[in-house]
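S.K.: pasting the structure only:
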């Protein structure tokens, strides 16, 4: 078992859904798993209660008690790029602090799943020009790439893969999220895999987030790569 990042081709592509699902599936294997969101933005207010959607989802579906100090580095109220959301609160994101936290967590858990924010080039520290991609490189951890199945995904995915490959980052596999089963989506998936024949899993479009727990990806080539045992099929199809 190894530690890894979950990164996306864009914002709202489903990184938190995938992070939560991988956490849940790996915990079911008896492993001590923690998700870690270095930076989250966009505080949610609901009936007088405030929370952050990403870490709240981790806590809702985790099979193990999560340490609140281990699942998040920085939280900012504004739903904006991390560097701007930090500026609004008079703060600056300390990238070295994030890397120290990741190293500490690696020593404490069987696996740490670090969830990115937005796409690869989201700025974290504009003063020093540091992006999420720079942090991933410095962490020396591989990634799982989350992408859409809808129109436009081929270009976005291939561009993201080019950026990862140019930095010599190991890509463990691809998660195709939000599949509705159309012919176009299947062709999009096949085309991307033609360019990058990596382990993968397909997650169908969810009508309700609670459906996430009905998805089993343990028999996909992606989970095989993550967990290290043989699977019986190439991808989850619904």
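M.R.: Nice, I can see it. Given the structure is predicted, the values throughout are model-derived calculations rather than measurements.

S.K.: CA only for contacts and neighbour counts going forward, please
M.R.: Fine.

S.K.: dump the residue contacts of residue 62.
M.R.: Contact analysis of residue 62 by C-alpha atoms under 8 Å, 6 or more residues apart in numbering lists 20, 23, 24, 27.

S.K.: quick one: which of those residues is nearest to residue 170?
M.R.: Taking C-alpha to C-alpha as the measure, residue 170 sits nearest to residue 23 out of these, at 19.9 Å.

S.K.: is it fair to say residue 211 lies in a helix?
M.R.: Yes: Residue 211: assigned to a helix according to DSSP: H, G, I helix; E, B strand; the rest coil.

S.K.: Could I get the contacting residues of it?
M.R.: Here residue 211 is in contact with no residue (C-alpha under 8 Å, 6+ apart).

S.K.: about what we covered before: among the contacts of residue 62, which two are most distant?
M.R.: 20 and 27 (10.4 Å).

S.K.: More neighbours: these two, which one.
M.R.: Using other C-alpha atoms under 10 Å, the more surrounded residue of residue 20 and residue 27 is residue 20, with 26 against 18.

S.K.: Leaving out the residues flanking it, which one is nearest to the more buried one?
M.R.: residue 58 (5.6 Å; C-alpha to C-alpha, 6 or more residues apart in numbering).

S.K.: Helices along this protein, start to end?
M.R.: Counting by DSSP state H, the chain has helices at residues 15-27, 53-61, 82-88, 95-106, 132-139, 153-166, 183-195, 221-227.

S.K.: just checking, what packs against the last one?
M.R.: Same thing as helix 221-227. Other helices and strands packing on helix 221-227, by 3 or more C-alpha pairs under 8 Å, 6 or more residues apart in numbering; DSSP states H and E, are strand 171-179, strand 200-204.

S.K.: Could you say which of those is packed most deeply?
M.R.: Per-stretch averages of neighbours, counted by mean count of other C-alpha atoms under 10 Å, single out strand 200-204 among the helices and strands packed on helix 221-227, with a mean of 24.

S.K.: Residue 176 is in contact with residue 14, correct?
M.R.: No: taking contacts as C-alpha atoms under 8 Å, residue 14 lies outside contact range of residue 176: 9.3 Å.

S.K.: what do these two both touch?
M.R.: Contact criterion C-alpha under 8 Å, 6+ apart; residues bridging residue 14 and residue 176 by contacting each: 146, 147.

S.K.: next, the one to line up against it:
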């Protein structure tokens, strides 16, 4: 029996063909329903940007980070761009690009400004839109408003959770706070090594479905992001179900 050799460019072509067929089907079947997906985390550095890259790649969505605090030369928007393989995604500019890596309210104060939530305007697009938050849900933007106030009723929220001492509490509090605001929690993505007991408790207690897990990888690049995008795509396309 002859062996079938799959070359890297064949995998890229198959992903391209999938996107072409998917988009063609949507054109034939009627108007596409575009989703607005907000990525929040249970804390800082839990994997929101990697998750945002995977979701953006899976849906060939647009990407928007309303507020960037610090690292302006290597911002999350820059990172997202470097992770993507598709040519459809548009990366929209930040509403606020602050110089200091700190809580947005403090970074804005250092820059001599006050964040006005009315000036944070969602970009117009005829595509899915992935919106990445900053830190956790109640990171302050100013004296009265937090990241949670950026989430609109029609957004589908994905919560990124990572296992550490206290993470169960942080995850449950985040989901409960969203539900208390009548915000739909579309799913949870776990980041890092598996912890079956913790994950089972969280899923059973909240009733939120698991979209997938992002393992501890040696590195992340376009190929790794594309592999996760392929794994998560079906569940992401069915967030309403």
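M.R.: Thanks, I have the structure now. All values derive from a computational prediction rather than experimental measurement.

S.K.: Kindly reformat the contacts of residue 62 of structure 1 as TSV containing distance to residue 103 of structure 1.
M.R.: Shown next, in TSV, are the contacts of residue 62 of structure 1 (distance: C-alpha to C-alpha, whole Å):
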residue	distance to residue 103 of structure 1
20	21
23	18
24	22
27	20
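
S.K.: Quickly name whichever of those residues is closest to residue 85 of structure 1.
M.R.: For the contacts of residue 62 of structure 1, the minimum distance to residue 85 of structure 1 (C-alpha to C-alpha) is 24.0 Å, reached by residue 20.

S.K.: Trace the closest one over to structure 2, please.
M.R.: Matched to structure 2 by TM-score structural alignment, residue 20 of structure 1 sits across from residue 53.

S.K.: For that match, give me its contacts.
M.R.: Shown in contact with residue 53 of structure 2 (C-alpha under 8 Å, 6+ apart): 80, 83, 84, 225.

S.K.: Please point out which of these structure 1 shares.
M.R.: Retained in structure 1: 80, 83, 84, out of those (criterion both residues aligned by TM-score structural alignment, their matches' C-alpha atoms under 8 Å).

S.K.: follow-up on the earlier one: of the contacts of residue 62 of structure 1, which is the nearest to residue 159 of structure 1?
M.R.: Distance to residue 159 of structure 1 across the contacts of residue 62 of structure 1 (C-alpha to C-alpha) is lowest for residue 20, with 25.2 Å.

S.K.: ok, longest helix in structure 2?
M.R.: For structure 2, the longest helix by residue count, based on DSSP H, is helix 8-29.

S.K.: Now do that one: which range of structure 1 does it align onto?
M.R.: With TM-score structural alignment applied, helix 8-29 of structure 2 matches no range in structure 1.

S.K.: angle of that helix against helix 48-59?
M.R.: Angle of helix 8-29 of structure 2 versus helix 48-59, following axes from the mean of the first three to the mean of the last three C-alpha atoms, to 10 degrees, is 70 degrees.

S.K.: buried residues in helix 8-29 of structure 2?
M.R.: Applying a neighbour-count criterion of 16 or more other C-alpha atoms under 10 Å, one finds 15, 19 buried in helix 8-29 of structure 2.

S.K.: repeat for stretch 194-213 of structure 2
M.R.: For stretch 194-213 of structure 2, using 16+ other C-alpha under 10 Å, the buried residues are 199, 202, 208, 209, 210, 211, 212, 213.

S.K.: Please pull up the equivalent of residue 236 of structure 2 in structure 1.
M.R.: In structure 1, residue 236 of structure 2 lines up with residue 226, judged by TM-score structural alignment.

S.K.: How about that match: what's its closest non-neighbour residue?
M.R.: That would be residue 1: by C-alpha to C-alpha, 6+ apart, it lies 6.4 Å from residue 226 of structure 1.

S.K.: Check residue 216 of structure 2 too.
M.R.: Computed as C-alpha to C-alpha, 6+ apart, the closest residue to residue 216 of structure 2 that is not its neighbour in sequence is residue 192, at 4.8 Å.

S.K.: That neighbour pairs with which position in structure 1?
M.R.: When structure 1 is aligned by TM-score structural alignment, residue 192 of structure 2 is paired with residue 178.

S.K.: so how far is residue 146 of structure 1 from that match?
M.R.: 10 Å (C-alpha to C-alpha, to the nearest Å).

S.K.: same check, this time on residue 158 of structure 1
M.R.: Where residue 146 of structure 1 is concerned, residue 158 of structure 1 sits at a distance of 12 Å (C-alpha to C-alpha).

S.K.: Of those two, give the one with the bigger neighbour count.
M.R.: Each of residue 158 of structure 1 and residue 146 has its neighbours counted (other C-alpha under 10 Å); residue 146 has more, 27 against 15.

S.K.: what does the more buried one align to in structure 2?
M.R.: Residue 146 of structure 1 maps onto residue 160 in structure 2, by TM-score structural alignment.

S.K.: what sits against that match?
M.R.: 39, 40, 41, 42, 46, 47, 48, 51, 188, 189, 190, 191.

S.K.: between those residues, which is closest to residue 230 of structure 2?
M.R.: Nearest member of those to residue 230 of structure 2, counting by C-alpha to C-alpha, is residue 51, at 13.1 Å.

S.K.: No more questions from me, cheers.
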